[in-house]
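In: Kindly return the folded structure for what I paste below:
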Amino acid sequence: FFLDMLKGFVPTALALSFYGIESQTVAFVGVACVVGHMYPVFARFRGGKGVATAFGVVLALSRELAFLVLLLWGALLLWKRYVSLASVTGALSAPVLMLFGNYPDHIVLMALIIAALILYKHRPNLERLVRGEELRV
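Out: Reported below is the predicted structural model:
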């Protein structure tokens, strides 16, 4: 988890330090980090689901926002005990919380794109959840 998170944190933090949050470059870097994790060239485009990497992107943008997303993720995990449901909900919560946090539109759009990608990668988990076959922790 930690190394995957760093994949999102380090490039996004560097982009923020060079360009600032007002630059659309930061949004492109954030999406690129997650897409690169999900579809790595060297692993024949078979990668992870992007949750930890996306969390790293959010952490680089705002520790407070990352804390809220992590709090929601943890609460839902404790309540329902489905990692996939907690992960998708956490991903979807980031752009919603950003709307209340005065983030630039391109950053909110970046978070929406990342959330959609995470939702897409979790399709099999969500299908199992609907069928009652998803494993609990």
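In: rest of the way, CA atoms for contacts and neighbours
Out: Noted.
In: So which bits of the strand or helix carrying Asn125 are buried?
Out: With secondary structure defined by DSSP states H and E, Asn125 is part of helix 123-131. For helix 123-131, burial by neighbour count (16 or more other Cα atoms under 10 Å) applies to 125-126, 129.
In: From Glu22, how far out is the residue positioned nearest the centre of the chain?
Out: The structure's the chain has its C-alpha centroid closest to Ala54; by Cα atoms, centre = their mean the separation is 2.8 Å. Ala54 sits 19 Å away from Glu22, going by Cα to Cα, to the nearest Å.
In: Another for comparison:
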Amino acid sequence: MTTLTLVFVVLAYLIGSVPFAVLSSKMFGLADPRSYGSGNPGATNVLRSGKKSAAILTLVGDALKGTLAVWIMAHFGSSAPLAIALAGLAAFLGHVYPVTLGFKGGKGVATAIGVLGAFSGWLALACAAVWALVALIFKYSSLAALMASLAAPLMAHFLIGEPAITAACVIMAALLIYRHLTNIKRLMAGTEPRIGKK
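Out: Model (predicted):
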């Protein structure tokens, strides 16, 4: 890895660390999303505040930072598959373990979709479709995220075929599942809050 590539990987992490859930909540005069609901600084939890516009802003911001980090690497750093994969992974890690929030961030679903979109629009669309279908049927954001994350590596393999990109998707999927362990327990116990529940 060249020094320039490393610099842009670090930049990707810092971009991923921008806490849109906290920023959008402040903008709309809402409580810190870490203080209610699941305590997760992400769009789904912000939606529990009852302010849809704040949740949408969070969702879009979290997704775009993943896309932006990869775009910057591709256009100003390196367009090599490994560099692209590392930038996407770094942005995702920045959201999940942000230096701005004491390394206690969100689950990473929206940022992962943004990263996948930068890898391939079709990949992001396919995973988003899985998320939307599961969410529509079962009304659980966490379950939808788990199903989409499990599908991502397989879809990346067939749609892109680059080992580095597929590996990045495997790592993101593993971390997404790990970050959802509490949700998995609640799903099994029947106590997981449904989408939109305050």
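In: quick revisit: surely the residue nearest to the centre of structure 1 and Gly8 touch.
Out: Yes: the pair Ala54 of structure 1 / Gly8 is scored as a contact, 6.1 Å apart, by Cα atoms under 8 Å.
In: any shared contact partners between those two?
Out: 30, 33-34 (Cα atoms under 8 Å, 6 or more residues apart in numbering).
In: could you pull out the helices for structure 2?
Out: Assigned by DSSP state H, structure 2 shows helices spanning 3-16, 20-27, 43-47, 52-72, 81-96, 109-119, 121-138, 141-159, 163-179, 181-189.
In: can you redo the ones you listed as a markdown table with distance to Ile195 of structure 2?
Out: Listed next are the helices of structure 2 as a markdown table, based on distance: least, Cα to Cα, whole Å:
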| stretch | distance to Ile195 of structure 2 |
| --- | --- |
| helix 3-16 | 24 |
| helix 20-27 | 16 |
| helix 43-47 | 7 |
| helix 52-72 | 12 |
| helix 81-96 | 21 |
| helix 109-119 | 14 |
| helix 121-138 | 8 |
| helix 141-159 | 6 |
| helix 163-179 | 18 |
| helix 181-189 | 13 |
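In: Same list, the buried residues of helix 123-131 of structure 1, but as a markdown table with distance to His106 of structure 1 please.
Out: Listed next are those as a markdown table, based on distance: Cα to Cα, whole Å:
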| residue | distance to His106 of structure 1 |
| --- | --- |
| Asn125 | 29 |
| Leu126 | 28 |
| Leu129 | 32 |
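In: Now flag whichever of the residues you listed is closest to Ala43 of structure 1.
Out: Checking the buried residues of helix 123-131 of structure 1 against Ala43 of structure 1 by Cα to Cα gives Asn125 as the nearest, at 21.6 Å.
In: Hmm, Ala86 and that closest one touching each other?
Out: No: using Cα under 8 Å, Asn125 of structure 1 is not in contact with Ala86, being 11.4 Å away.
In: before we move on, the earlier item: against structure 2, where does the helix holding Asn125 of structure 1 fall?
Out: On structure 2, the counterpart of helix 123-131 of structure 1 by TM-score structural alignment is residues 181-189.
In: By how much does the matching stretch deviate from structure 1 on average?
Out: Compared with structure 1 after fitting, stretch 181-189 of structure 2 has a mean deviation of 0.7 Å; criterion: mean Cα distance after the TM-score superposition for structure 1.
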